[in-house]
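**Q** sequence and predicted structure, then a few things I'm wondering about:
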Amino acid sequence: MRLRVVLEPSEEGGYTIYVPSLPGCISEGDTKEEALENIREAIDLYLETVEDDLTFSETAEQIEIAV
């Protein structure tokens, strides 16, 4: 899955990073690399909680697509 993230320098130093398509999915890091690593973890956790809340009927079919 590919998601667009926004990486901004923080006034206090380091970087803030967020995912516009996932409201509230935000992280930070001291370096760009650390911020990117942290947002990957935040995305995994965000999507895990969304997936846990889904319920499907017995006839439902799950299909993965690339966007």
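**A** Received it, and whenever you're ready, just let me know what you need.
**Q** can we go C-alpha only for contacts and neighbour counts from here?
**A** Will do.
**Q** so which residues of this structure form helices?
**A** Applying DSSP state H to the chain gives helices spanning 32-53.
**Q** the structure to be compared is supplied as follows:
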Amino acid sequence: MTHKTNRQIFALPILLGVSTVAGLGAGLIGDGVWDVGAGLLLALPLAVTGRYWVRQPATQSRQTAAPKVASIAR
């Protein structure tokens, strides 16, 4: 298992939170282009969630596999 810094752990959640707040703010500020920008910013967390929900990381499948037990010859 590799050690990750706090920046590596919290970078994506903070980015998604900022994107959500910016999208909500853009939706309140104006119409037209602002609404399109708000929709794109609010769709970003959904797209990232969908990507990680569909794709299973290779490291997860290795960790859940049963460990191999060495047989002892008698």
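**A** Ah, there it is. All values reported here derive from a predicted model rather than from experimental measurement.
**Q** TM value for the aligned chains?
**A** The TM-score (TM-score structural alignment, normalised by the length of the first structure) is 0.35; 32 aligned residues with a CA RMSD of 2.5 Å.
**Q** what's the first helix or strand after the top helix by length along the second structure?
**A** Criterion DSSP H: the longest helix present in the second structure is helix 6-29. Next in sequence after helix 6-29 of the second structure, counting helices and strands by DSSP states H and E, comes helix 33-54.
**Q** what's that following helix packed up against?
**A** Helices and strands in packing contact with helix 33-54 of the second structure are listed as helix 6-29; criterion 3 or more CA pairs under 8 Å, 6 or more residues apart in numbering; DSSP states H and E.
**Q** how far off centre is the helix it packs on?
**A** On the basis of CA atoms, centre = their mean, to the nearest Å, helix 6-29 of the second structure sits 12 Å off its chain's mean C-alpha point.
**Q** same check on stretch 44-58 of the second structure?
**A** On CA atoms, centre = their mean, the centre of stretch 44-58 of the second structure falls 6 Å from that of its chain.
**Q** which of the residues in the longest helix of the second structure are buried?
**A** 16, 19, 20, 22, 23, 24, 26, 27 (16 or more other CA atoms under 10 Å).
**Q** likewise for stretch 44-63 of the second structure?
**A** By 16+ other CA under 10 Å, the buried positions in stretch 44-63 of the second structure come out as 44, 45.
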